[in-house]
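Trainee: Prediction below, plus the sequence it came from.
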Amino acid sequence: MPMPPMTTEAAWALLALGLGHVAYTFAKFRGPLRAAAGDGFTNQFKWPEERRTALWFALFGPLLILAGHTAVHAAAAGDMALIRIVGGYVFTTSVIGVAAVPKSPFLLSLPVSGLLLARSLGL
């Protein structure tokens, strides 16, 4: 069964968002990450707030890459159920993220995950 239009592209876009997230993390938070590493890394992210933010950015990027990689695999395999699962989880996370912080990067994952979810539902 062929993939609905834009499904594979949306899967690759999700993977690219994850890669971009990692790149942004190391560009934006290079100083706090280096400082934490220089201070022994373990237990160095409680304070200051910038270190804690850097850690969350660093941890979330690979999860976006994983979601994107999974979606790319699912699209290649024609597995619409897996596309629906990935799209649903990322879409829900994005909605919560945008509701909590309206001017956040979650705005980027909202249309991509929404498209994955819509395509998996035949919309």
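Mentor: Good, I have the coordinates. Numbering: from 1, shown residues only.

Trainee: only C-alpha atoms for contact and neighbour calcs from this point on.
Mentor: Noted.

Trainee: For this protein, identify the residue most remote from the centre.
Mentor: The outermost residue of the chain relative to its centre, with distances by Cα atoms, centre = their mean, is residue 39 at 28.5 Å.

Trainee: Okay, that residue and residue 30: tell me how far apart.
Mentor: 14 Å (Cα to Cα, to the nearest Å).

Trainee: try this one side by side with the last:
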Amino acid sequence: MTPPSPASIPLTSSLLAVVSSWALVTLGVAHIAFGIVKYRATLRDAVVAGFVGRFAEPEPRRTAFWFVLFGLPLLLAGHVAVRAAGRADNELLGLIGGYVFATSLIGVAAFPRSPFPASLIVSVLLILAGRGF
């Protein structure tokens, strides 16, 4: 496969690419912030109990841990998308959008009454940005 010539590589991203990338970052930050607020007492109890090994039991601690932790890869994907948008790397934006779409679709199916539809929308926007829209 021949690499694209520099003249064929776009120098700027679309507004959709930039907005959808930052929307993914926002979802990651919101996921972490919401989790810390929602599970504040549960997280505090685990920290007071020594933190290390304190999330296996009881179930609310495990839920709090995974809820907050899931925000980090979401945030990472958003930051990678922002960098891809900054370099007009539409292929990477589409790839990120595809992974977020698959994750969001599973999330919507598992938890229909949740915020997963928001990430489903963002993922579709990233896929469209990856297609050059």
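Mentor: Arrived safely, thanks for sending. Predicted model, so just to flag it, every value in this text is computed and none were measured.

Trainee: Counterpart of the residue farthest from the centre of structure 1 over in structure 2?
Mentor: Superposed on structure 2 with TM-score structural alignment, residue 39 of structure 1 falls opposite residue 49.

Trainee: what does residue 72 of structure 1 give?
Mentor: By TM-score structural alignment, residue 72 of structure 1 lines up with residue 82.

Trainee: average offset between the one helix or strand that match maps to and structure 1?
Mentor: Element membership for residue 82 of structure 2, per DSSP states H and E: helix 59-86. On superposition with structure 1, the mean distance recorded for helix 59-86 of structure 2 (mean Cα distance after the TM-score superposition for structure 1) is 0.8 Å.

Trainee: Quick check: next helix or strand after that helix?
Mentor: helix 90-110.

Trainee: if we can go back for a sec, which strands and helices lie in contact with the helix holding residue 82 of structure 2?
Mentor: Contacts defined by 3 or more Cα pairs under 8 Å, 6 or more residues apart in numbering; DSSP states H and E place helix 59-86 of structure 2 against helix 15-38, helix 40-48, helix 90-110.

Trainee: Would you format the ones you listed as a markdown table with mean neighbour count and distance to residue 56 of structure 2 included?
Mentor: Output for those, formatted as a markdown table (neighbours: other Cα atoms under 10 Å; distance: least, Cα to Cα, whole Å):
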| stretch | mean neighbour count | distance to residue 56 of structure 2 |
| --- | --- | --- |
| helix 15-38 | 20 | 17 |
| helix 40-48 | 15 | 10 |
| helix 90-110 | 19 | 23 |
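
Trainee: With distance to residue 124 of structure 2 added, can I get these in JSON lines?
Mentor: Shown next, in JSON lines, are those (distance: least, Cα to Cα, whole Å):
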{"stretch": "helix 15-38", "distance to residue 124 of structure 2": "9"}
{"stretch": "helix 40-48", "distance to residue 124 of structure 2": "32"}
{"stretch": "helix 90-110", "distance to residue 124 of structure 2": "6"}
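
Trainee: residues in contact with the spatially most central residue of structure 2?
Mentor: Central residue of structure 2 (Cα atoms, centre = their mean): residue 74, 2.6 Å from the mean position. The contact partners of residue 74 of structure 2, taken as Cα atoms under 8 Å, 6 or more residues apart in numbering, are 24, 25, 27, 28.

Trainee: hang on, the earlier thing: which one of the helices and strands packed on helix 59-86 of structure 2 lies nearest to residue 62 of structure 2?
Mentor: helix 40-48 (9.5 Å; Cα to Cα).

Trainee: Quick check: the closest one compared with structure 1, mean distance?
Mentor: Using mean Cα distance after the TM-score superposition for structure 1, the mean distance for helix 40-48 of structure 2 is 0.8 Å.
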